[in-house]
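1. mind folding the following:
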Amino acid sequence: MKLTSMQKKNILLLLFLVIVWGVNWPLSKIALAYAPPLLFAGIRTLIGGVLLILLALPRWKSLRFKELWPIYLVSAILSIVFYYGFQTIGLQYVPAGLFSSIVFLQPVLLGIFSWMWLGESMYALKIAGLLLGFIGVASLSVGGFTGSISGWGILLALASALSWAFGTIYMKLRSARVDTLWMTAMQITIGGLILTLSGSVTERWGDILWNGAFIADTLFISIFVIAMGWVVYFKLINEGEAGKVGSFTFLIPLISIGTSVVFLKEQITLNLVIGLLLIVCSIVLVNVKFGRSAKLSAN
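-> Predicted structure coming up:
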């Protein structure tokens, strides 16, 4: 089957998204050695939001802030404040591997919610693929299952996954009313302001070590991971099936672990190989229809 130019473009965008969101985890781990968590989350998000506002200024008439601010606020709370906030706090209570495996229950939740509220197709192989992807992520993260496990940490990880899934569904439902670029810029900026204010109250600005490594790390995350990453994510969600796009996010922990091996000298394990195979199978099952499943979804 020959790919169209749009399909090729979307594949490249997906590759970009998976790579930059994958390297975000080890880069964030490095940056947290120089700054408190909430302030770091707020700074990187706020910078990304301001950059997007500058990019969106030529189409400022599409902002319609007085009319659309409730949508911007709800989206900011779900996709930015809750997602990053629960994530930052929860990592203090449970091992990172376990936490990330629970957070990446999100594609499974997104697939189910997209079927329930967006009318996207659902069939047995797709369900199997989503579950297989989650098992693959769990396999990647099994090394993090050691150590004390807090019930609060588990709940915060689930809350992070739910907020990400709900935020994506909310964005898809409201996409016809808003300009995608302004929606992304506003939710990130508002979320960044809330996170920065929260960090200013609970943490100390004096604890930030403004060295070259921290500044370069923060700017990379702000520009590529947050500003460009969220724009690409919501563009793909708006133009395609949310469940299918979500299935590719199963690759993010794989990229994260791979870059951690290179930059943080972590080891390659059998779990990594098993997880990779399961994730690849998952993406195939979710995105390719076979036989009877194709006929059922077409009806």
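
2. all contacts plus neighbour counts: C-alpha atoms, from now on.
-> OK.

3. which elements pack onto the helix or strand containing Trp69?
-> Here Trp69, judged by DSSP states H and E, is contained in helix 65-76. In terms of contacts (3 or more C-alpha pairs under 8 Å, 6 or more residues apart in numbering; DSSP states H and E), helix 65-76 is packed against helix 151-174, helix 180-202.

4. how about the ones you listed in a markdown table, adding mean neighbour count?
-> Formatted as a markdown table, the helices and strands packed on helix 65-76 follow (neighbours: other C-alpha atoms under 10 Å):
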| stretch | mean neighbour count |
| --- | --- |
| helix 151-174 | 21 |
| helix 180-202 | 23 |
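
5. which among the ones you listed is found nearest to Leu285?
-> Nearest to Leu285 among the helices and strands packed on helix 65-76 is helix 151-174 (20.2 Å), distances taken as C-alpha to C-alpha.

6. and this one, please, so the two structures can be compared:
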Amino acid sequence: MHARLTPRDTLLAVLVTIAWGANFAVIRLGVADMPPLLLASLRFVVVFALAAPFVPRRGIPWRRLIPIGLAMGVGQFGFLFVAIALGMPSGLAATVLQVQVVFTTLFAVAFLGERLTGRRIAGLVIAVAGIVLIGLDAGASATVVGFALTVAAAACWATSNVLTRRLGAVGGLSVVVWSAAVPPIPLFALSLMFEGPTEIATALTHPTWGAAFSLGYLALLATLFGYGVWNTLLGRYPASTVAPFSLLVPPVGLLTGWLAFDEVPDVPSLLGAGLVIAGIAVANIVVARRRPRSVSRTPAAEDPEPEEPVRVLS
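-> Okay, the predicted model is just below:
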């Protein structure tokens, strides 16, 4: 693996994080014209229909894919789309959703036996302080229900992360594509229950340009392009080289929310967002360690020092 990204791959990593950051404003555009649960369902229909013929399942059993699909598709995106539809600003949603790092770490410690380093604990405490600050300000910059649903979405994302990690070394894009076969039916059933057949029929028979653009963007750019490129980069470079680019997602989300919808969070929410980003950076960016030059060149000494795992977007 190469230690540094080439200029071309650096550009690709930045483009992916821009696509992911702008994704939240695009969701807001879509849920303005289409029921959120229906939009989430259609997103996974398009992803699976377009990609499944070309991306192998790699023998991943359905008993593993179904829980991942439920946690990621129904939980994470179902809660997130509804949260934004209920008034959660897209920029703040992009930031609050990153609290999945906290949930992922706690779940990994509880269920996978992972250990916490002092630096990671410090980073998680900083991130949690930021989330608390945003939560206390939720009545001013966001709806309380929207904030709570976004935190629930983060917990579901963390659950899917832990379930995916239990699969071991499998193609990340294969997991994304084939788990996309799971959410459409339960999401559509929830849409029928809560959004009603009339709303669904109107959205499907009278599609708007905004809803069509949102669906295409979410399926093609945010999912297939984003995860396709991201997983390719993770195959070429150490995770600690690629993962820090994900820290661009919240700033891009805040910027696009401001440009597209004039979302201007209050000062406490902005401070909380800064703490979340700083905490994630402290907890997840690996600091390179230098080897003493006096170490003799034995086969063991020539082996690269193992890196601490880094959380990446999922």
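
7. tell me how the two chains score on TM-score.
-> The TM-score (TM-score structural alignment, normalised by the length of structure 1) is 0.73; 281 aligned residues with a C-alpha RMSD of 4.0 Å.

8. any idea what Phe166 of structure 1 aligns with in structure 2?
-> With TM-score structural alignment as the criterion, Phe166 of structure 1 lines up with Thr159 in structure 2.

9. how much space between its match and Val229 of structure 2?
-> For Thr159 of structure 2, the distance to Val229 of structure 2 (C-alpha to C-alpha, to the nearest Å) stands at 23 Å.

10. ditto for Phe77 of structure 2
-> 21 Å.

11. and those two? Which one has more around it.
-> Phe77 (26 against 18; other C-alpha atoms under 10 Å).

12. number of nearby residues for Phe145 of structure 1?
-> 16.

13. so what does it match up with in structure 2?
-> By TM-score structural alignment, Phe145 of structure 1 lines up with Gly139.

14. so that match, which state does it fall into?
-> Here Gly139 of structure 2 is recorded as helix under DSSP: H, G, I helix; E, B strand; the rest coil.

15. over to Leu106 of structure 2?
-> Once three-state DSSP is applied, Leu106 of structure 2 turns out helix.

16. map it onto structure 1.
-> Using TM-score structural alignment, Leu106 of structure 2 pairs with Ile112 in structure 1.

17. how near is that match to Val284 of structure 1?
-> Taken as C-alpha to C-alpha, the span from Ile112 of structure 1 to Val284 of structure 1 is 17 Å.

18. what number of residues lie near Leu221 of structure 2?
-> 17.

19. ok, now which ones touch it?
-> Ala19 (C-alpha atoms under 8 Å, 6 or more residues apart in numbering).

20. that one pairs with which position in structure 1?
-> Leu221 of structure 2 maps onto Phe224 in structure 1, by TM-score structural alignment.

21. returning to that earlier point: mind checking which of the helices and strands packed on helix 65-76 of structure 1 is nearest Lys9 of structure 1?
-> Lys9 of structure 1 lies closest to helix 180-202 among the helices and strands packed on helix 65-76 of structure 1, at 18.0 Å (C-alpha to C-alpha).

22. neighbouring contacts of the closest one?
-> Against helix 180-202 of structure 1 from outside (C-alpha under 8 Å, 6+ apart): 37-39, 41-50, 52-53, 56, 62-63, 72-73, 75-77, 79-81, 85, 227, 230-231, 234-235.

23. do the same with stretch 139-147 of structure 1
-> By C-alpha under 8 Å, 6+ apart, stretch 139-147 of structure 1 touches 94-98, 100-101, 253-254, 257, 271-272, 274-276.

24. before we move on, the earlier item: ok, now how distant is the match of Leu221 of structure 2 from Gly144 of structure 1?
-> 27 Å.

25. now swap in Leu278 of structure 1 and tell me
-> From Leu278 of structure 1 to Gly144 of structure 1 the distance is 18 Å (C-alpha to C-alpha).

26. check Leu51 of structure 1 too.
-> 35 Å.

27. ok, Gly192 of structure 1 next?
-> 29 Å.

28. what's the closest non-adjacent residue to Ile27 of structure 2?
-> Ser214 (6.4 Å; C-alpha to C-alpha, 6 or more residues apart in numbering).

29. with Leu29 of structure 2 instead?
-> Nearest one to Leu29 of structure 2, counting by C-alpha to C-alpha, 6+ apart, is Gly210 at 6.1 Å.

30. that older thread, wait, what's in contact with the match of Phe166 of structure 1?
-> Ile68, Ala71, Met72, Phe103, Thr104, Phe107.

31. can you count the residues close to the fourth one?
-> This points to Phe103 of structure 2. With other C-alpha under 10 Å as criterion, Phe103 of structure 2 counts 21.

32. I figured it hits Ala158, correct?
-> Yes: Phe103 of structure 2 lies in contact with Ala158 (C-alpha atoms under 8 Å); the separation is 5.6 Å.

33. how close does Met186 of structure 1 get to Leu219 of structure 1?
-> For Met186 of structure 1 relative to Leu219 of structure 1 (C-alpha to C-alpha), the value is 19 Å.

34. please apply the same query to Gly119 of structure 1.
-> Taking C-alpha to C-alpha, one finds Gly119 of structure 1 at 39 Å from Leu219 of structure 1.

35. got it, and Ala76 of structure 1?
-> Taken as C-alpha to C-alpha, the span from Ala76 of structure 1 to Leu219 of structure 1 is 21 Å.

36. of those two, which one has the most company?
-> A direct count of neighbours by other C-alpha under 10 Å for Ala76 of structure 1 and Leu219 places Ala76 higher, at 25 against 16.
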